[in-house]
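Q: sequence unknown, structure follows:
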């Protein structure tokens, strides 16, 4: 458990450094080719990363909650949910997370926040309606494990850094396609243009692979941690079976936040390529692992 927390801290630092470097390079290429301000582009890229990083760290969870259409609920509104969250928070040894609900009949849940002191657990109304007590405890324990293990910080940073790097690469690619007349004649050398095109194309692919790899492993680890909290792997197994049988797409979900959920909320693709690049491991494999615990 402690090794996972330490690993998450290391991965967070490496991700921040790696994506920051990538964004700065993209800013430099964009400025060098189109505006003849390569050096200024480096400075602007660094300033942007610092500013964006501060916003993402302190307000990232609120942004995710707003995008997801989640609303906070108080104990008097749903004492059943609060009772489950409070009991598992005590078992996990973390402060009680805030509770949010997405008004959607799809079966899903996720956790977010920058640390356990600012943790949030979000469930859909469908989860509350269709899961029994043991199944709900399994799902909440899974999300509580993400909070305890600092997965929430790592995944929130992945969300915002992937978003900004993909945005800049898209701007760069569109500039190549539609801004040919605005390129700086003095600095738009062919090697630099080739580099810019390569970065614009490869950045989203690299970002997707990194997000996929981190998300898949974290789901397996959270499943295992959840069984340690509940001492009842059958509860989570049964919940995952019900979730896998739910074919409804969560309307508020999108590709930027899909990796946060306990199960892929989009559920609209089942092809080989989509399975290979999915941010979630197959539920069947997760259930199989749980059955051996």
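A: Looks like it arrived, so ask away. Given the structure is predicted, the values throughout are model-derived calculations rather than measurements. Residues are numbered from 1 along each chain as shown.

Q: only C-alpha atoms from now on, for both contacts and neighbour counts.
A: Will do.

Q: give me the number of residues near residue 20?
A: Neighbour count of residue 20, defined by other C-alpha atoms under 10 Å: 21.

Q: in addition, the following structure is provided for comparison:
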């Protein structure tokens, strides 16, 4: 999906975002199958490889509706609440023109000159020089900058940083980033689930228990 120019880059990002969302469901099915395969082996270690593969496939068919609903629910939650999660992790908070007139005016002027809807402006308390954009649609778009960046850069430098983040929004790079984070969250969730199930919680084998659980 090579891109040659701004509009093809935007179109390519939209295509990649759709592919990533479809890939999320495929990834969930693969992870469920892998988990079922591990469970079949742990529970009964005396069967052949083909038996394990067939049993895991049967488990996947049974679990597929629940996995599909779970993946869809994950996407819905991420769509509506990803910004709250980002703010909770980074400590970012929205600011108004009255609170940050210099920063707000710089961003507003950039948006007006480029015909871009004004995203929310947020600041996180950090001495680092950093900024990032987030959001999945015009109503959610936000640009977060660190307090260190605001304090140490002049207007021209801050304007360049804000213009860079606006470019990420306009090009659709932000949507891809959020979707990638959603996928990473699914992988992390399944990894944590498998670890707790097989190494901390214990797995029942032939009347006993195997794993890290204590009796």
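A: Sure thing, it's come through. Worth saying up front: this structure is predicted, and the values here are computed from it rather than measured.

Q: equivalent range in the second structure for the helix or strand containing residue 223 of the first structure?
A: If you go by DSSP states H and E, residue 223 of the first structure is part of helix 190-230. Matched against the second structure by TM-score structural alignment, helix 190-230 of the first structure finds no partner residues.

Q: so where do the strands sit in the second structure?
A: Using DSSP state E, the strands of the second structure run over residues 93-94, 120-124, 131-134, 142-146, 203-205, 208-210.

Q: all helices of the stretch 51-200 of the first structure, in order?
A: With DSSP state H, counting those that start in this stretch as the criterion, the stretch 51-200 of the first structure has helices at 79-92, 125-130, 133-148, 151-178, 190-230.

Q: save those as CSV, and put in distance to residue 58 of the first structure too.
A: Formatted as CSV, the helices of the stretch 51-200 of the first structure follow (distance: least, C-alpha to C-alpha, whole Å):
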stretch, distance to residue 58 of the first structure
helix 79-92, 23
helix 125-130, 27
helix 133-148, 16
helix 151-178, 11
helix 190-230, 21
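
Q: most tightly surrounded among the ones you listed?
A: Sort the helices of the stretch 51-200 of the first structure by mean neighbour count, taking mean count of other C-alpha atoms under 10 Å, and helix 133-148 sits at the top with a mean of 26.

Q: circling back to that earlier point, what's whatever helix or strand comes next after the helix holding residue 223 of the first structure packed up against?
A: Scanning forward in sequence from helix 190-230 of the first structure by DSSP H and E, the next helix or strand is helix 233-245. Here helix 233-245 of the first structure touches helix 133-148, helix 190-230, helix 283-291, going by 3 or more C-alpha pairs under 8 Å, 6 or more residues apart in numbering; DSSP states H and E.

Q: matching residues in the second structure for the shortest one?
A: The reference is to helix 283-291 of the first structure. Under TM-score structural alignment, there's no match for helix 283-291 of the first structure.

Q: flag every buried residue along that helix.
A: For helix 283-291 of the first structure, burial by neighbour count (16 or more other C-alpha atoms under 10 Å) applies to 283, 286-287, 290.

Q: next one: it to chain centre, how far?
A: Mean-position distance between helix 283-291 of the first structure and its chain equals 22 Å (C-alpha atoms, centre = their mean, to the nearest Å).

Q: swap in stretch 23-35 of the first structure?
A: What separates the centre of stretch 23-35 of the first structure from the centre of its chain is 27 Å, taken as C-alpha atoms, centre = their mean.

Q: what's the matching range in the first structure for stretch 166-179 of the second structure?
A: Under TM-score structural alignment, stretch 166-179 of the second structure corresponds to residues 144-157 of the first structure.

Q: and for stretch 71-85 of the second structure?
A: The alignment of stretch 71-85 of the second structure onto the first structure (TM-score structural alignment) covers residues 49-63.

Q: so which bits of that stretch are buried?
A: Within stretch 49-63 of the first structure, the residues that count as buried by 16+ other C-alpha under 10 Å are 49, 53, 56, 60-61.

Q: if we can go back for a sec, of the strands of the second structure, which approaches residue 106 of the second structure most closely?
A: Checking the strands of the second structure against residue 106 of the second structure by C-alpha to C-alpha gives strand 120-124 as the closest, at 10.9 Å.

Q: any idea how far residue 14 of the second structure is from the residue nearest the centre of the second structure?
A: Among the residues of the second structure, the one closest to the centroid is residue 181, at 1.8 Å (C-alpha atoms, centre = their mean). Applying C-alpha to C-alpha, to the nearest Å, the value for residue 181 of the second structure to residue 14 of the second structure is 16 Å.

Q: next one: residue 124 of the second structure
A: Using C-alpha to C-alpha, we find residue 124 of the second structure at a distance of 29 Å from residue 14 of the second structure.

Q: now swap in residue 203 of the second structure and tell me
A: From residue 203 of the second structure to residue 14 of the second structure the distance is 43 Å (C-alpha to C-alpha).

Q: likewise residue 146 of the second structure?
A: Going from residue 146 of the second structure to residue 14 of the second structure by C-alpha to C-alpha gives 29 Å.

Q: who has more neighbours out of those two?
A: Taking other C-alpha under 10 Å, residue 146 of the second structure and residue 14 do not tie; residue 146 has more neighbours (20 against 17).

Q: counterpart of the more buried one in the first structure?
A: In the first structure, the residue paired with residue 146 of the second structure according to TM-score structural alignment is residue 124.

Q: hmm, that match is touching residue 99, no?
A: No - counting by C-alpha atoms under 8 Å, residue 124 of the first structure stays clear of residue 99, with 10.9 Å between them.

Q: before we move on, back to that, just give me how far the match of stretch 71-85 of the second structure sits from the chain centre.
A: 14 Å.

Q: mean deviation, it versus the second structure?
A: On superposition with the second structure, the mean distance recorded for stretch 49-63 of the first structure (mean C-alpha distance after the TM-score superposition for the first structure) is 1.2 Å.

Q: how about CSV for the helices and strands packed on helix 233-245 of the first structure, with distance to residue 69 of the first structure added?
A: Shown next, in CSV, are those (distance: least, C-alpha to C-alpha, whole Å):
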stretch, distance to residue 69 of the first structure
helix 133-148, 18
helix 190-230, 22
helix 283-291, 25
